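In: pasting the sequence and the predicted model now:
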Amino acid sequence: MSNQTNFSLNCPLPITKYPHILMAHGGGGKLMKQLIDNMLLPVFSNGNFVEHDSAILNLTSNKIAFTTDSYVVNPLFFPGGNIGSMAVYGTVNDLAMAGAKPLYLSLSFILEEGLSFATFWEVIKSIKQASEISQVKIVTGDTKVVEKGKGDGIFINTSGVGIIEHNLTINPQQIQEEDVIILSGDIGRHGIAIMALREELEFETTIESDCAPLNHLVLQLINSGINIHCLRDITRGGLASILNEIAIDSDSEMIIQEKFIPVQEEVKGACEILGFDPLYIANEGRFIAFIPKNEAEKALSIFKQENPLATIIGKVEKKEKGRVILENKLGSKRIIEMLTGEQLPRIC
């Protein structure tokens, strides 16, 4: 599936004579109403979005998934995305990891006094485009303004609702011995894209974030009849931390083959310069799937239609101990642990 779409919005600026966000734009008066009426309602009008305290939704399933997340990335714009697209995709992906079909999102902004309307408009356009690519609707939202120096430009909170139209139960407790672990693509690009921009590192090619929606690929797996046991997107803490979380939650010992984990050469080089381990670098468009051994090749072929770098990286060895063992290219093994902190702050 291509993430490209024909998209055009004409900027409505200036909504007043003010080029920047003022405290009054969050004060409930005329300026706040102008901001909502002139910048948000025209963009997200879809039959469900109304200027009211709550959205009324019609759901076709009794089984739904619900999630919420907040986004505080710095800088706001980075190669491959920005805080707006990341907010949409991040919430869509969380729903997809439960096996849900994402339908509706809420959208709440915390804006810093002094933010330019031009910057805000670029974020709005990106949110609109990302929601169309993900095939979800923005149905309700909120806007607040904080004093200059207290908001880092924009913070975004999104909540999402999706429906579950199958009989699978997808969570760590469903993992079984001999389950195969499939990784959907190369790792580390999002975190390194952010850090390269912050530190003004230059490489032969620009490292772009992998920021992307995952719901379409998950839906293909489900519709193909794959008996998915567990899904998890690889965000903060990276692949190593996510595997550890699942191993602990499922009381499983996992063996991971380092030679099968794809990492771009530019990402490897940046990690060596900065002293980072790619296994712990955040991603925004990658996930792992735990699939029964007899269905692994069928599932992998579906993964590869989306990303040729998708690969089987290991398996569940046995149901005990809750740990992750990494086998390196020389055949030696070591236990990989969760980090006590985070390598890269403010990246999602």
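Out: Right, received. Where do you want to start?

In: going forward, measure contacts between C-alpha atoms and count neighbours the same way
Out: OK.

In: what segments of the stretch 51-200 of the chain are helices?
Out: 83-96, 117-134, 189-199 (DSSP state H, counting those that start in this stretch).

In: quick one: the strands in the stretch 1-150 of the chain?
Out: Using DSSP state E, counting those that start in this stretch, the strands of the stretch 1-150 of the chain run over 64-71, 77-78, 81-82, 101-112, 137-146.

In: so which of the ones you listed gets nearest Glu199?
Out: Closest to Glu199 of the strands of the stretch 1-150 of the chain, according to CA to CA: strand 77-78, at 12.5 Å.

In: format the strands of the stretch 1-150 of the chain as TSV; extra columns: distance to Asp186 and mean neighbour count.
Out: Shown next, in TSV, are the strands of the stretch 1-150 of the chain (distance: least, CA to CA, whole Å; neighbours: other CA atoms under 10 Å):
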stretch	distance to Asp186	mean neighbour count
strand 64-71	23	17
strand 77-78	18	18
strand 81-82	17	20
strand 101-112	24	22
strand 137-146	29	21
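
In: and the comparison structure, right after this:
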Amino acid sequence: MSMPEQPDYTRVLLAHGSGGRLSHELVEHLFLKHFDSPILLRLEDSAVIGQSTAFSLAFTTDSYVVSPIFFPGGDIGKLAVCGTVNDLAMSGATPRYLSAGFILEEGLPLADLERVVASMAATAREADVQIVTGDTKVVDRGKADALFINTAGVGWVPDGLRLGSEFVRPGDVVVLSGTLGDHGMTIMTQREGLRFEAPLASDCAPLNGLVARMLRAASEAQVVGAIHAMRDPTRGGLATTLNEVAGKAGVGVEVNESAIPVRDAVRAACELLGLDPLYVANEGKLVAFVAPAAADAVLAAMRQHEYGR
């Protein structure tokens, strides 16, 4: 019997972009070997830079490649704005300004490009951020999947607010803002041409308003440093995010899987494709690690917001 062919780990594989083990090995063993900034070494969703008497600067960047570029619940433009806004918000920042870089494939209909740009503008207005600089490049037909978008963003972190995996403590309550797997399974079923009785739609949404409400509730609960960390469980899903935080904090995370909300259509699609919803990407959800004394207040505030129910 012939042995199965082994992956060539000397070259980049699609799995290196999945958010799983190979992604982390690529970052830790290649990029961090050469990029050794202590700010980068925190490996949070955004970098928090400097400190003044009033605020610190949060800075993040991300690139977006998705097929199809239009999908139920969103498109690549909405995804780009939400993803960058959310990465800033997870540091406790108020997002303010974004850049937008476009790599366009020759032959892309201008009507499709305008639809994407209009969607980005509408999402930026919802999130109360401005797109203030950008760039475009065009590549030969067949060299890109319609278009790719890179965004960077900056925001302000109030003085005295510090969130991060290193602040997570034993006994913290893990709070999830909603159902899992909506975005990832929407994209996968669109690619595979699958249809379900209950249609799937991406959860793509800007979460900065939800985060602001949570931080306000934590402050009103008068628990110092009530929210220790927040992450948006995108690539690799909730399970990968919990593993990352637990590893950095040196703690274990106990998960009651039966209490995690998953829509019936998402669960059915996962079973059909042999996937675990805990490892499927989300684009409009967050997970927070909260001091027990403030957990009820934070959860109540989340449930009052449209993206936290």
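Out: Received, thanks. No experiment lies behind these values; they were computed from the predicted model shown.

In: got a TM-score for the pair?
Out: The pair, once superposed, lands on a TM-score of 0.79 when counted by TM-score structural alignment, normalised by the length of the second structure; 252 aligned residues with a CA RMSD of 1.5 Å.

In: quick revisit: need the winner for burial among the helices of the stretch 51-200 of the first structure.
Out: Per-stretch averages of neighbours, counted by mean count of other CA atoms under 10 Å, single out helix 83-96 among the helices of the stretch 51-200 of the first structure, with a mean of 27.

In: output the contacting helices and strands for it.
Out: Other helices and strands packing on helix 83-96 of the first structure, by 3 or more CA pairs under 8 Å, 6 or more residues apart in numbering; DSSP states H and E, are strand 64-71, strand 101-112, helix 117-134, strand 154-163, helix 215-223.

In: looking at those, which is closest to Asn82 of the first structure?
Out: Of all these, it is helix 117-134 that lies closest to Asn82 of the first structure, at 7.2 Å by CA to CA.

In: the second structure: matching residues for the closest one?
Out: Taken onto the second structure by TM-score structural alignment, helix 117-134 of the first structure occupies residues 110-127 there.

In: check the fit of the matching stretch onto the first structure and give the mean distance.
Out: For stretch 110-127 of the second structure, the mean deviation from the first structure after alignment is 0.4 Å (mean CA distance after the TM-score superposition for the first structure).

In: now do stretch 77-86 of the second structure
Out: Mean for stretch 77-86 of the second structure is 0.2 Å (mean CA distance after the TM-score superposition for the first structure).

In: what does that stretch correspond to over in the first structure?
Out: Using TM-score structural alignment, the residues of the first structure aligned to stretch 77-86 of the second structure are 84-93.

In: nearest the geometric middle of the first structure, what residue?
Out: With distances taken as CA atoms, centre = their mean, the residue of the first structure nearest its centroid is Gly90 (2.9 Å).

In: grab the nearest non-local neighbour of it.
Out: Glu284 (6.9 Å; CA to CA, 6 or more residues apart in numbering).

In: spit out the contact partners of the one you found.
Out: Glu284 of the first structure makes contact with Met86, Tyr89, Gly90, His190, Ser209, Asp210, Cys211, Ala212, Asp233, Ile234, Thr235 under the criterion CA atoms under 8 Å, 6 or more residues apart in numbering.

In: Asp179 of the first structure versus that one, what's the distance?
Out: To Asp179 of the first structure, Glu284 of the first structure is 24 Å away according to CA to CA, to the nearest Å.

In: and for Leu76 of the first structure?
Out: The spacing between Leu76 of the first structure and Asp179 of the first structure, counted by CA to CA, is 39 Å.

In: and His190 of the first structure, by the same measure?
Out: His190 of the first structure is 28 Å from Asp179 of the first structure, by CA to CA.

In: next, count neighbours for Glu147 of the first structure.
Out: Using other CA atoms under 10 Å, Glu147 of the first structure has 12 neighbouring residues.

In: give me the aligned partner of Leu98 of the second structure over in the first structure.
Out: By TM-score structural alignment, Leu98 of the second structure lines up with Leu105 in the first structure.

In: what's the burial count for the residue lying closest to its match once chain neighbours are set aside?
Out: Leaving aside its sequence neighbours, Leu105 of the first structure sits nearest to Gly160 (CA to CA, 6+ apart; 4.4 Å). For Gly160 of the first structure, the neighbour count with other CA under 10 Å is 26.

In: in this structure Gly160 of the first structure contacts Tyr104, no?
Out: Yes: assessed by CA atoms under 8 Å, Gly160 of the first structure is found in contact with Tyr104 at 5.7 Å.

In: could you measure from the nearest residue to Val48 of the second structure once chain neighbours are set aside over to Ala152 of the second structure?
Out: Ranked by CA to CA, 6+ apart and with sequence neighbours excluded, the top spatial neighbour of Val48 of the second structure is Ala58, at 4.4 Å. The gap separating Ala58 of the second structure from Ala152 of the second structure is 11 Å, by CA to CA.

In: and for Leu88 of the second structure?
Out: Leu88 of the second structure sits 10 Å away from Ala152 of the second structure, going by CA to CA.

In: repeat that for Gly247 of the second structure.
Out: Per CA to CA, Gly247 of the second structure is found 27 Å from Ala152 of the second structure.
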